[in-house]
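Trainee: Let me see the structure of the following:
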Amino acid sequence: MKYLLLLFLSFTSSLVFSQSETLDYSITAKTSFNGRHCRGTHGLCNFDDAARDIDSNSIITYNEENNLIVIQIERTKLSQDEQSLILREDPQNYTDNTPIYYLMEDDFIIPNGISQQLQIHRENVRILHGMYPLTITEDTITITFNLE
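Mentor: Predicted coordinates for the structure are as follows:
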């Protein structure tokens, strides 16, 4: 009986811990910020999850609990022009404490293949146009998008 109680208590504690985890799903991709229809303007153009690891420049994470997508882009894999397309100006103009936002001028439909890999169980998932928080460090640019 004592062993049965011990087994039950150990199972219960593992069950409680597994339920408290956040549900985040991540993939690596080549993210392009060449604007709507990839015309070289400002905005998201494409997520390419089929890119080789060496060509990938970002980690895309879906936070199911808050219905967010976080894109963390490696700055070393972006040209100065690409960084300027994201930031709309020279990255060196920003100071550490300056709040920065990414302006999304148009809605962006996340490709269904990407949505499936991120365990988003619906089609035509959109990032709506608007202002989204952006964090810039020496190594990365991180943008947090709310999903529709």
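Trainee: make it CA atoms for all contacts and neighbour counts henceforth
Mentor: Will do.
Trainee: longest strand anywhere in this structure?
Mentor: strand 24-32 (DSSP state E).
Trainee: How about that strand, which residues are buried there?
Mentor: 24, 26, 28-32 (16 or more other C-alpha atoms under 10 Å).
Trainee: before we move on, what about stretch 140-148?
Mentor: Applying 16+ other C-alpha under 10 Å to stretch 140-148 flags 140-147 as buried.
Trainee: would you turn these into JSON lines with distance to L9 and secondary structure?
Mentor: Converted to JSON lines, these look like this (distance: C-alpha to C-alpha, whole Å; DSSP: H, G, I helix; E, B strand; the rest coil):
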{"residue": "T140", "distance to L9": "43", "secondary structure": "strand"}
{"residue": "I141", "distance to L9": "44", "secondary structure": "strand"}
{"residue": "T142", "distance to L9": "41", "secondary structure": "strand"}
{"residue": "I143", "distance to L9": "42", "secondary structure": "strand"}
{"residue": "T144", "distance to L9": "39", "secondary structure": "strand"}
{"residue": "F145", "distance to L9": "40", "secondary structure": "strand"}
{"residue": "N146", "distance to L9": "39", "secondary structure": "strand"}
{"residue": "L147", "distance to L9": "39", "secondary structure": "strand"}
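Trainee: let's see this one next to it:
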Amino acid sequence: MHRFLNDPTLAVPVFPGSHIAMDGHYLFLSGLTVTDIQGGDAVLGDIAEETRWVMRRLSRMLEYAGASLAHVVRVDIHLTNLDTIHTMDAAYAEFFENHSYPARTCTESSRLSGGANVEITLMARQPSTSSHCKGEAGHET
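Mentor: Alright, predicted model coming up:
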């Protein structure tokens, strides 16, 4: 059974989607930019800080759903300027231990929501010990 959740610390999505979708095996987190995070626009233009803000929030979203960054198996990153990839990579790498990095794609997108310079989305294996989300029940289909 699929479950769809919204992180209560983020604004409700303005698009027809959910922050988190769970299928009993995997957690799918929608793409996130700093402009989705209250106060995040303060770091717009600093690719390293934008990356850190987004990764910290994605980590909290995973915890909300009963997982952690250690459960991440795939990441998709969109940059408005692929020339900033090395700076983004350095900040991104801070969030994974022992060089245990998930599979990843990084592309250049000419325009991201809210004028952000990086958008990150991820997929994580749902821990078998976590059968329920820590937050509200969400809606199921």
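Trainee: Assuming the best superposition, what's their TM-score?
Mentor: Aligned and superposed, the two chains score 0.29 in TM-score terms (TM-score structural alignment, normalised by the length of the second structure); 77 aligned residues with a C-alpha RMSD of 5.3 Å.
Trainee: okay, how far is it across stretch 63-75 of the second structure, tip to tip?
Mentor: From its first residue to its last, stretch 63-75 of the second structure covers 17 Å (C-alpha to C-alpha, to the nearest Å).
Trainee: Not counting residues beside it along the chain, what's closest to T107 of the second structure?
Mentor: H78 (5.0 Å; C-alpha to C-alpha, 6 or more residues apart in numbering).
Trainee: tell me what the host helix or strand of that neighbour is packed against?
Mentor: Following DSSP states H and E, one finds H78 of the second structure within strand 72-79. Judged by 3 or more C-alpha pairs under 8 Å, 6 or more residues apart in numbering; DSSP states H and E, the packing partners of strand 72-79 of the second structure are strand 103-108, strand 118-125.
Trainee: Next, the angle strand 118-125 makes with it.
Mentor: Per axes from the mean of the first three to the mean of the last three C-alpha atoms, to 10 degrees, the angle that strand 72-79 of the second structure makes with strand 118-125 is 170 degrees.
Trainee: The helix or strand just after strand 72-79 of the second structure packs against which elements?
Mentor: Scanning forward in sequence from strand 72-79 of the second structure by DSSP H and E, the next helix or strand is helix 85-93. Helix 85-93 of the second structure makes packing contacts with helix 47-64 when contacts are defined by 3+ C-alpha pairs under 8 Å, 6+ apart.
Trainee: For the helix it packs on, list every residue counted as buried.
Mentor: Result for helix 47-64 of the second structure [16+ other C-alpha under 10 Å]: buried residues 47-55, 57-62, 64.
Trainee: Tell me which other helices or strands it touches.
Mentor: Against helix 47-64 of the second structure (3+ C-alpha pairs under 8 Å, 6+ apart) you get strand 26-32, helix 85-93, strand 118-125.
Trainee: make it 7 Å
Mentor: Applying 3 or more C-alpha pairs under 7 Å, 6 or more residues apart in numbering; DSSP states H and E, one finds that helix 47-64 of the second structure makes contact with helix 85-93.
Trainee: got the angle between the helix it packs on and strand 103-108?
Mentor: Going by the same axes, to 10 degrees, helix 85-93 of the second structure makes 140 degrees with strand 103-108.
Trainee: neighbouring contacts of helix 85-93 of the second structure?
Mentor: Contact partners of helix 85-93 of the second structure, identified using C-alpha atoms under 7 Å, 6 or more residues apart in numbering, comprise 47-48, 51-52.
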